[in-house]
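K.L.:
Dropping the sequence and predicted coords here.
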Amino acid sequence: MARQLHSVELDFAESAPVRLAYTGLLSAPPEAVYRALATETESWPEWFSEVTAATPTPEGRTVRLKGGARFRETVLAAQPDVLYAYRTDETDAPGVHALLEAWRLAPVGNGTRVRWTVATDGTAVYRTVLRLARPAMGRTFRQAVRALDRRLAKA
């Protein structure tokens, strides 16, 4: 059953009780990476293996993950080639009280450095599980960055 989460703002990325951050490099320029993140919503399942569906909505998107968890998200920041951030407003994932994700982009040579921050709060069990999942989430992020880089190289 979907639940409403706390409505957080962009500063939650710096103040959340649990913050996980991962950095990767892509050979594509920031504008191509930003477009894949922010405007080609339906393509996420092609490169982010944990996402099985992503559908744009007027305020953001809805996302479904492997295992069936659903998220209704609102975009908080859409700064082309620099930042794409969104919060989850509603989910059926257990234990979560607040969730924000931010993708920061920076040019590096002809490519892009991307930093994905997951800022969240929830029950004690949820926070512990997320901290323990840090290495697995890092692997998933690195795989997603490699897959996105391959996808953008073909474009």
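P.N.:
Right, received. Where do you want to start?

K.L.:
From now on I want contacts and neighbour counts done on CA atoms only, so please keep to that.
P.N.:
Noted.

K.L.:
nearest residue to the spatially most central residue of the chain other than its sequence neighbours?
P.N.:
Centroid-nearest residue in the chain: residue 101, 4.8 Å away (criterion: C-alpha atoms, centre = their mean). Excluding the flanking residues, the one nearest residue 101 by C-alpha to C-alpha, 6 or more residues apart in numbering is residue 118, at 4.6 Å.

K.L.:
picking up where we left off before, surely the residue nearest to the centre of the chain is in contact with residue 115?
P.N.:
No: the criterion here is C-alpha atoms under 8 Å, and residue 101 misses it with residue 115 at 10.3 Å.

K.L.:
thinking again about what came up before, which SS class is the residue nearest to the centre of the chain?
P.N.:
Following DSSP: H, G, I helix; E, B strand; the rest coil, residue 101 is assigned to strand.

K.L.:
got the contact list for it?
P.N.:
By C-alpha atoms under 8 Å, 6 or more residues apart in numbering, the contact set of residue 101 is 13, 85, 86, 87, 116, 117, 118, 119.

K.L.:
nearest to residue 47, of these?
P.N.:
Nearest to residue 47 among those is residue 116, at 14.9 Å by C-alpha to C-alpha.

K.L.:
Take this one as well and set it beside the first:
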Amino acid sequence: MTRRLRPVGLDFLERAPARLVFTAKAAASPEALYRALAEDVTGWPSWFGAVSLARPTGGGAGREVRLRGGVRFQETVLAAEGPRRYAYRVDTTNAPGLHALLEEWRLAPAAAPHSPGTLVRWTFAADGPAPFRLALAAARPGLGRSFRTAVRTLDTRLAAAPSRG
């Protein structure tokens, strides 16, 4: 059964009742990572293991995403600020317990002067009843592993791809 979630704005990233933040380092540039996140939406299943289908909708203003196991999302892109930020909110889903969900990917050049690459930060901001928030807290280690594996896989994929000029 598909349910409509509460629409939230970017300010929800800071005020969400459940907020998970993960970081990882990638060798790829912020520009290359941003292209993979925001412009090659259909490529997500090739590097993010939890994703079985991803495609843009509404001329790129939204996305349809399916996860392995059958969870489905219809999303609205709220920020597409290449090459530094990509954020989207879930509008409808078949996942139980969710009231609101917003995800943000932040990309920043590595801080060290002789350390090329990108610091990737993924924020998962959600709201739901207390049992959902407890389950999300328990899922934190698995979500973190999934994120770090996805970033490593994407980084490897980008390193192997012919460079775009």
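P.N.:
Sure, I can see it. Here the structure is a predicted model, which is why all the values come from computation and not from measurement.

K.L.:
So after superposing, what's the score?
P.N.:
TM-score for the superposed chains, counting by TM-score structural alignment, normalised by the length of the first structure: 0.98, backed by 155 aligned residues with a C-alpha RMSD of 0.7 Å.

K.L.:
tell me which residues in stretch 14-25 of the second structure are buried?
P.N.:
For stretch 14-25 of the second structure, the neighbour count (16 or more other C-alpha atoms under 10 Å) marks 16, 18, 19, 20, 22, 23, 24, 25 as buried.

K.L.:
how far away is the residue nearest to the centre of the first structure from residue 64 of the first structure?
P.N.:
Remark: distance between residue 101 of the first structure and residue 64 of the first structure (C-alpha to C-alpha, to the nearest Å) = 15 Å.

K.L.:
got it, and residue 116 of the first structure?
P.N.:
Counting by C-alpha to C-alpha, the gap from residue 116 of the first structure to residue 64 of the first structure is 19 Å.

K.L.:
ok, now residue 100 of the first structure?
P.N.:
The gap separating residue 100 of the first structure from residue 64 of the first structure is 16 Å, by C-alpha to C-alpha.

K.L.:
same deal with residue 118 of the first structure?
P.N.:
Separation of residue 118 of the first structure from residue 64 of the first structure (C-alpha to C-alpha): 17 Å.

K.L.:
Would you agree residue 105 of the first structure is in contact with residue 85?
P.N.:
No: judged on C-alpha under 8 Å, residue 105 of the first structure makes no contact with residue 85 at a distance of 11.2 Å.

K.L.:
quick one, longest helix in the second structure?
P.N.:
In the second structure, assigned by DSSP state H, the helix with the most residues is helix 130-160.

K.L.:
That helix vs the first structure - mean distance after superposition?
P.N.:
When the first structure is overlaid, helix 130-160 of the second structure sits 0.6 Å from its aligned residues on average, using mean C-alpha distance after the TM-score superposition for the first structure.

K.L.:
That helix packs against which elements?
P.N.:
Where contact means 3 or more C-alpha pairs under 8 Å, 6 or more residues apart in numbering; DSSP states H and E, helix 130-160 of the second structure is packed against strand 18-26, helix 30-34.

K.L.:
ok, then the element right after the last one?
P.N.:
By that I understand helix 30-34 of the second structure. With elements assigned by DSSP states H and E, the helix or strand that comes after helix 30-34 of the second structure is strand 51-57.

K.L.:
So what does residue 42 of the second structure match up with in the first structure?
P.N.:
Matched by TM-score structural alignment, residue 42 of the second structure corresponds to residue 42 in the first structure.
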